[in-house]
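Asks: I would like the atomic coordinates for the input below:
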Amino acid sequence: MAGTYTPVALTVSVTGEKEDLLTLLADQRALLRITARGLTDEQARQKTTVSDLNIGGLIKHLASGFRATAQTIVDRGENAEFDMAAVADAYALRDDETIDGWLDEYDRAAEAFDQVIADVASLDDLIPQPTAPWQPEREWWTVRKMTLHLLRETAHHSGHADIIREALDGQSTMAAISEGQSWADS
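Replies: The predicted structure is shown next:
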């Protein structure tokens, strides 16, 4: 699909709107991976802005989000509640965790999510969303809306990660992907 920043290849066989959504999502995931490229665990934990966010924590958060969203689509639990305790350290790369470990989980969670989207009968399927303190009433979202939500979350947090990385060592994702390209030199 033209219009991506990175060369992406899907791990599932889909066409049409599913292909478009998953390709753009894969591109955003690849951009986030570029932001984390070459980081040590210490650098991945480092906070370089006034917020508490760091690159390792953002990747951990997104990996968990892909995993949870895939499970929500599969389970379709009409009585599901968001588990606040399960996300207590969602944005923290703990000392016993590594950036490489979470990047591997990010890839596995993304592949699992993509497979769920490939297998779902229709992007129009309605899925009950877990209730949460910020969403106390049950809502039903289409698979399409859930996928678009993950696309937005990934792009949003990729931007956070890019700012954190640039403050860390000056690398920006766009400069990193254009490095050595003839069009970038002109």
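Asks: contacts, neighbours, all on C-alpha from now
Replies: Noted.
Asks: Mind giving me the packing neighbours of the strand or helix carrying Ala26?
Replies: Secondary structure from DSSP states H and E places Ala26 in helix 16-36. Judged by 3 or more CA pairs under 8 Å, 6 or more residues apart in numbering; DSSP states H and E, helix 16-36 is in contact with helix 55-75, helix 99-119, helix 143-169, helix 173-178.
Asks: Lys18 is in contact with Asp114, correct?
Replies: No: between Asp114 and Lys18 there is no contact under CA atoms under 8 Å: 9.3 Å.
Asks: more neighbours, those two?
Replies: Asp114 (27 against 17; other CA atoms under 10 Å).
Asks: if we can go back for a sec, comparing the helices and strands packed on helix 16-36, which stretch has the densest surroundings?
Replies: helix 55-75 (a mean of 22; mean count of other CA atoms under 10 Å).
Asks: can you give me how far that one is from the chain middle?
Replies: Averaging C-alpha positions (CA atoms, centre = their mean, to the nearest Å) puts helix 55-75 7 Å from its chain's average.
Asks: quick one: contacts for Ile73?
Replies: Applying CA atoms under 8 Å, 6 or more residues apart in numbering to Ile73 gives the contacts Val116, Ile127, Val143.
Asks: Alongside the first, I'd like the structure of this one:
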Amino acid sequence: MNIEEGRHTMTSTEQLTGERADLLQALRRHRGFLLQTVDGLTDEQAATRTTVSELCLGGLVKHVTITAHRWMLFAVGGAEAMQREDVDWVGQFRMVPGETLAGLVERFQEVADQTDELIATLDLDASHPLPQKPWFEPGASWTVRRVLLHLIAETSQHAGHADILRESIDGAKTMG
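Replies: So this is what the prediction gives:
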């Protein structure tokens, strides 16, 4: 399923008010922190692991992109749509040969734009059963609203991780 299939008539996120505007503003703020953190890095710096974990800055951008894309597939078409695309669970946190930070940021922006349009149009109360995974409560469902709250939390958490990694590379801090 294409995320585009979930769109309805409203196409401008500038017209949003209330809850939708608040959700979008929070998500955009944390996306901005992540992008600010990677701004000005070389591909080599973005691929550098500065801790014992697999995390690198380019990998975090890639992971947040993949996560947002998959959760928007879920918001539009449920668990089946989300699981149609395979995920490299380890590689999504790394930059692999041939990837550039500019390319990862470009894809991040594409997914962000698609997500913003869906926030403007989807029924926030629409609900789908979660995929059957050990980390989800069996039989639980999430509304589109809950998915968006999860994306805000995920993006925020990884923007914080990115800030630590960036400080390890060149001392730069997003928030200080």
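Asks: picking that back up, mind checking how far the helix holding Ala26 of the first structure is from the chain centre?
Replies: With CA atoms, centre = their mean, you get 9 Å for helix 16-36 of the first structure.
Asks: Mean per-residue distance, stretch 55-75 of the first structure versus the second structure.
Replies: Stretch 55-75 of the first structure, aligned to the second structure and superposed, deviates on average by 0.7 Å (mean CA distance after the TM-score superposition for the first structure).
Asks: That stretch corresponds to what range in the second structure?
Replies: Per TM-score structural alignment, the counterpart of stretch 55-75 of the first structure in the second structure is residues 57-77.
Asks: does Arg138 of the first structure sit in a helix, a strand or a coil?
Replies: For Arg138 of the first structure, the assignment made with DSSP: H, G, I helix; E, B strand; the rest coil gives coil.
Asks: Provide a list of residues in contact with the nearest residue to it once chain neighbours are set aside.
Replies: Nearest non-adjacent residue to Arg138 of the first structure, counting by CA to CA, 6 or more residues apart in numbering: Thr131, 5.6 Å away. For Thr131 of the first structure, the contacting residues are Ala80, Glu81, Phe82, Glu137, Arg138, Glu139, by CA under 8 Å, 6+ apart.
Asks: Measure how buried the last one is and give me the count.
Replies: Residues lying near Glu139 of the first structure (other CA under 10 Å) number 13.
Asks: Hmm, Leu126 and it touching each other?
Replies: No: between Glu139 of the first structure and Leu126 there is no contact under CA under 8 Å: 9.5 Å.
Asks: Which position in the second structure pairs with Thr23 of the first structure?
Replies: Residue correspondence to the second structure (TM-score structural alignment): Thr23 of the first structure is matched to Gln25.
Asks: what do you get for Gln115 of the first structure?
Replies: Gln115 of the first structure maps onto Glu117 in the second structure, by TM-score structural alignment.
Asks: how near is its match to Thr100 of the second structure?
Replies: 26 Å (CA to CA, to the nearest Å).
Asks: Equivalent analysis for Leu23 of the second structure, please.
Replies: 30 Å.
Asks: now swap in Gln114 of the second structure and tell me
Replies: Gln114 of the second structure is 21 Å from Thr100 of the second structure, by CA to CA.
Asks: How about Ala46 of the second structure?
Replies: Taking CA to CA, one finds Ala46 of the second structure at 8 Å from Thr100 of the second structure.
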